[in-house]
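Enquirer: sequence unavailable; structure follows:
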């Protein structure tokens, strides 16, 4: 085989490999479909046109009272922002419950009515693809429970906020 054919063959193989990898990666936040605590698959394309606040949550954390603030944001500014909660047990083992236990805790203690998703890994080797995507877009990943990502209404801008930022402080960004 002459050198030109070898180079062509190599380029074709690289092209196929690159294309398949690109197809596996989400190109926007709207490409995700994730299971809720109730077992329903939620299509993120349904959130187009509104800001999205993505929060990794835990039931036994010092920041857990932020559930009340997230619910207030959901009730008062639901026309501008969709609040989404993602329970995770990555930090201090502070979310040990099952999906059913988490749902019961959130409703009983905070009256949570915004969408909550099935417990997942938000950091580490088994990091959920959504949080990998958010990390790629912002250069930041959760460092503790109740870290927040605010996605603009057009899906183009994503900002990271640490646990210490109260959800109410984000109202001016909506």
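Expert: Happy to help now that I have it. Everything numeric in this text was worked out from a predicted model, so none of it was measured.

Enquirer: CA only for contacts and neighbour counts going forward, please
Expert: Fine.

Enquirer: pull up the gap between residue 4 and residue 115, please.
Expert: 56 Å (Cα to Cα, to the nearest Å).

Enquirer: looking at the two, which has the bigger crowd around it?
Expert: The neighbour count for residue 4 versus residue 115, taken as other Cα atoms under 10 Å, is higher for residue 115 (15 against 9).

Enquirer: use this one as the comparison:
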């Protein structure tokens, strides 16, 4: 399991916004979600799973989103079954997250986050920042230009100072 890989260190490589294939996800509600829609805003991307020991972090993810969304932060939940802890369908995931945790942040369809089948976003993050999720609830913070600002492993809580400090810095 990886802990903080980099914090407050902007990659010198090209921003992830530049890779068009890497920034579009299938939306859990149908259609697509594009990181391009959030250019100029910081985005925290979190690979999630409904049946993981870290699943209670949904409460703190929603709190983070509620605290900073009016200032521009986007929190994007990316459900994944790569660690065999996700429900069977996107509809089940959506219902679970809404009923159990009151989630109203953007959420993708169930998505691969590691290995050869990883979504292009995760492949780009691995290539640009050397970070790939080692478990559920890994976090990737992008600045408004699509640069990776920080990455954190599962144990780092969404409302921890390790995450809120760089979020605050990006919003100021």
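Expert: All right, it came through fine. Quantities reported herein were computed from a predicted structural model and do not represent experimental measurements.

Enquirer: quick check: TM-score for this pair?
Expert: TM-score of the superposed chains, computed with TM-score structural alignment, normalised by the length of structure 2, equals 0.81; 148 aligned residues with a Cα RMSD of 1.5 Å.

Enquirer: quick one: what helix or strand has the aligned partner of residue 89 of structure 1 in structure 2 in it?
Expert: Aligning on TM-score structural alignment places residue 89 of structure 1 opposite residue 81 in structure 2. Assignment of secondary structure by DSSP states H and E places residue 81 of structure 2 within no helix or strand.

Enquirer: OK, contacts around residue 108 of structure 2?
Expert: Going by Cα atoms under 8 Å, 6 or more residues apart in numbering, residue 108 of structure 2 touches 25, 26, 27, 28, 33, 76, 77, 78, 79.

Enquirer: for those, which ones persist in structure 1?
Expert: Counting by both residues aligned by TM-score structural alignment, their matches' Cα atoms under 8 Å, structure 1 reproduces these contacts from the contacts of residue 108 of structure 2: 25, 26, 27, 28, 76, 77, 78, 79.

Enquirer: now intersect these with the strands, please.
Expert: Using DSSP state E, the members of these that fall within strands are 25, 26, 76, 77, 78, 79.

Enquirer: among the residues you listed, who's most crowded?
Expert: Going by other Cα under 10 Å, residue 79 tops these with 27 neighbours.

Enquirer: which one in structure 2 is aligned with residue 161 of structure 1?
Expert: Aligning on TM-score structural alignment places residue 161 of structure 1 opposite residue 152 in structure 2.

Enquirer: touching, residue 82 of structure 1 and residue 55? I think so.
Expert: No - Residue 82 of structure 1 lies out of contact with residue 55 (Cα atoms under 8 Å); the separation is 11.0 Å.
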